[in-house]
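[1] Sequence and computational prediction follow.
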Amino acid sequence: MPEGHSLHRLARGLHRTFAGDVVASSSPQGRFDSGAQILTGRVLEEAEAYGKHLFVSFEGGEVVHVHLGLYGTMQKAKSPAPEPRGAVRWRLESPTWYADLRGPTACDLVGPLGREAIVARLGPDPLRADAEPERAKARILGSRATVGTLLMDQAVLSGVGNIYRAELLYRHGVSPFLEGRLLRPAVLDAMWADLVLLMNDGVRRGRIVTLDPGDMDAMAELDADRPAADDPELDGGEDSPQIRRLRRSTGVYVYRRQGRACLRCGVPVAAQDVQGRRLYWCPGCQRLPGQRRPRPKRSTT
């Protein structure tokens, strides 16, 4: 599922491309036909993201809510638009651009009140200027749930997904199994500030990079060998296209690096399924209070 930076990048691109234009709106697939008919011929006023949700506002107060889910995509290109192929839920067209939405979990006409109701269920979004981090801080510090679980709860913190969760906890040496109420407030403040920087960097790059600049060369050297291939989230063996892409684009400390030596302490990165998602952490750098440090991974050279 796309993380928050992807939705903000999408929203900014749509806003730059269509805001202020009269747009044609259609639903080639038919599942958004009634909404598209209401919107066609109206001015698109704004596209914005809140966490993993996209809101597109039109003149007259109409608002479309989009949630991409696991498989949704929305891509734009120069006009003229070709004949729709496949299940295009929603097509936007201006005189110079078009955009096709495919496979979303949600694409609904909700209006301003509907937008407010959706946002009211969400925690603060680190990428928004109107974010209120104190709301997330209060929820986390008052909870007996683990920090790893809380960071993925969109009602606590909006826009954070599996990659940012793993990397943020690693960067601050926090065990994902630590109860929220036991996290030091100063550490949580530092994590929020770091998340704001990391996610904004993700918007600019179009991908997630969490390695500090000084660790880039060291990680490249560490990755000179073959990456682990027993990750259930990766299809194929060690020579699969996914593995090769992963090897070329390494920019993270622990995500999908299970069994490989931690860059900082040498202990093998661990992975475990938690509430249906794969959790990654370093047992050496991210220990619970009182836990003994595991032995580093022995070199095979």
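    Looks like it arrived, so ask away.
[2] contacts and neighbour counts: CA atoms only from here.
    Will do.
[3] biggest strand in this protein, by residue count?
    In the chain, assigned by DSSP state E, the strand with the most residues is strand 42-50.
[4] ok, second structure coming up, stack it against the first:
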Amino acid sequence: MPEGHTIHRAALDQRPMLADQRLKILSPQGRFAEGAARIDGQTCTGIEAFGKHLVYRFEGGDALHVHLGLFGMFRAAKLPARAPKGAVRVRMISRTHVVDINGPNTCEVLDGAGLAALTGRIGPDVLRKDADPDKAWTRISRSRSSIGLLLMDQSVIAGIGNIYRSEILWRQGIDPELPGNRIPPEAFDRIWTDAVHLLGIGVNANTIITVDGVKKSKSRYGERVNIFAKEICPACASAIKAFEIGGRRAFACGRCQTSA
């Protein structure tokens, strides 16, 4: 599933393609025909990321809400538009570009109240300037759940996914199984600051880079990580422990991550 940097990068890339333009909205697949007809021909007034959610605002007050889930993707290209590739749920056409959305987990048109309800249940997004880290800290400091589980709860902190969770906690020397209510405030500050830093790098590089002072790799996705899916800790050469937290793979070094 795309982590928050991917959605913020999509918003950044698509704004000059779609924003402040009257859009032709289609559903080549047919599954979103009613929603497409509702916003077809309206001007897109803005594109915003809220954690892993992308929101396209329209002049009539409606918003297109997209959550890619595990298999969704964006495809963007300059006009003239080619035939849709695969099951395209939504096609948006501006004066210059076409943006296709394939296979999203969620694709819906929301009115103002619906959008407010959506954003109200999303935790503070580490990449948004209006994020309030105190809201996340309040939830974490009162919870008996592990910090590893809480960081993946998008109602607590938005944008952090599976890779960033393992990487941030390793970088800060924090045991992912430590309960939230045992995390000192200064440790939470380090987590938040590092999340802002690393996801910001992810937006700029358009990939996950958590190793200091390196550029993207030549692999397919260009990722550069310290311990995620690795066997040996780069700091102490101990074996990396792989386990599950909340049904997702987690990685930690038992020597480097002993407390908060």
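    Looks like it arrived, so ask away. Keep in mind it's a predicted model, so treat the numbers as computed, not measured.
[5] what's the TM-score here?
    The TM-score (TM-score structural alignment, normalised by the length of structure 2) is 0.95; 259 aligned residues with a C-alpha RMSD of 1.8 Å.
[6] Figure out how far the longest strand of structure 1 is from the centre of its chain.
    Centroid separation for strand 42-50 of structure 1 versus its chain: 21 Å, with C-alpha atoms, centre = their mean, to the nearest Å.
[7] And stretch 155-169 of structure 2, by the same measure?
    On the basis of C-alpha atoms, centre = their mean, the separation between the geometric centre of stretch 155-169 of structure 2 and that of its chain is 9 Å.
[8] got the end-to-end distance for it?
    By C-alpha to C-alpha, to the nearest Å, the extent of stretch 155-169 of structure 2 from end to end equals 19 Å.
[9] Relative to structure 1, which residues correspond to it?
    Stretch 155-169 of structure 2 corresponds to residues 155-169 of structure 1 when matched by TM-score structural alignment.
[10] Counterpart of I140 of structure 1 over in structure 2?
    Mapped onto structure 2 by TM-score structural alignment, I140 of structure 1 lines up with I140.
[11] Pull the number of nearby residues for the closest residue to that match other than its chain neighbours.
    Using C-alpha to C-alpha, 6 or more residues apart in numbering and skipping residues adjacent in sequence, the residue nearest I140 of structure 2 is G180, 4.9 Å away. The burial count assigned to G180 of structure 2 is 24, neighbours taken as other C-alpha atoms under 10 Å.
[12] G180 of structure 2 touches R144, doesn't it?
    Yes - checked against C-alpha atoms under 8 Å, the pair G180 of structure 2 and R144 is within contact range at 5.7 Å.
[13] And the longest strand of structure 1 against structure 2, how far off on average?
    When structure 2 is superposed, strand 42-50 of structure 1 averages 0.7 Å from its matched positions, counting by mean C-alpha distance after the TM-score superposition for structure 1.
[14] how far apart are the helix or strand following that strand and its match in structure 2?
    Moving toward the C-terminus from strand 42-50 of structure 1, the next helix or strand (DSSP states H and E) is strand 53-58. Plainly put, strand 53-58 of structure 1 ends up 0.5 Å away from its match in structure 2 on average once the two are laid over each other (mean C-alpha distance after the TM-score superposition for structure 1).
[15] Quick one: the residues in structure 2 that strand 53-58 of structure 1 pairs up with.
    Aligned using TM-score structural alignment, strand 53-58 of structure 1 spans residues 53-58 in structure 2.
[16] Next, the angle from the longest strand of structure 1 to strand 53-58.
    Counting by axes from the mean of the first three to the mean of the last three C-alpha atoms, to 10 degrees, strand 42-50 of structure 1 lies at 160 degrees to strand 53-58.
[17] which secondary structure elements does strand 42-50 of structure 1 contact?
    Judged by 3 or more C-alpha pairs under 8 Å, 6 or more residues apart in numbering; DSSP states H and E, strand 42-50 of structure 1 is in contact with helix 4-18, strand 22-26, strand 53-58.
[18] Isn't the match of I140 of structure 1 up against N181?
    Yes - contact between I140 of structure 2 and N181 holds when scored by C-alpha under 8 Å: they sit 6.3 Å apart.
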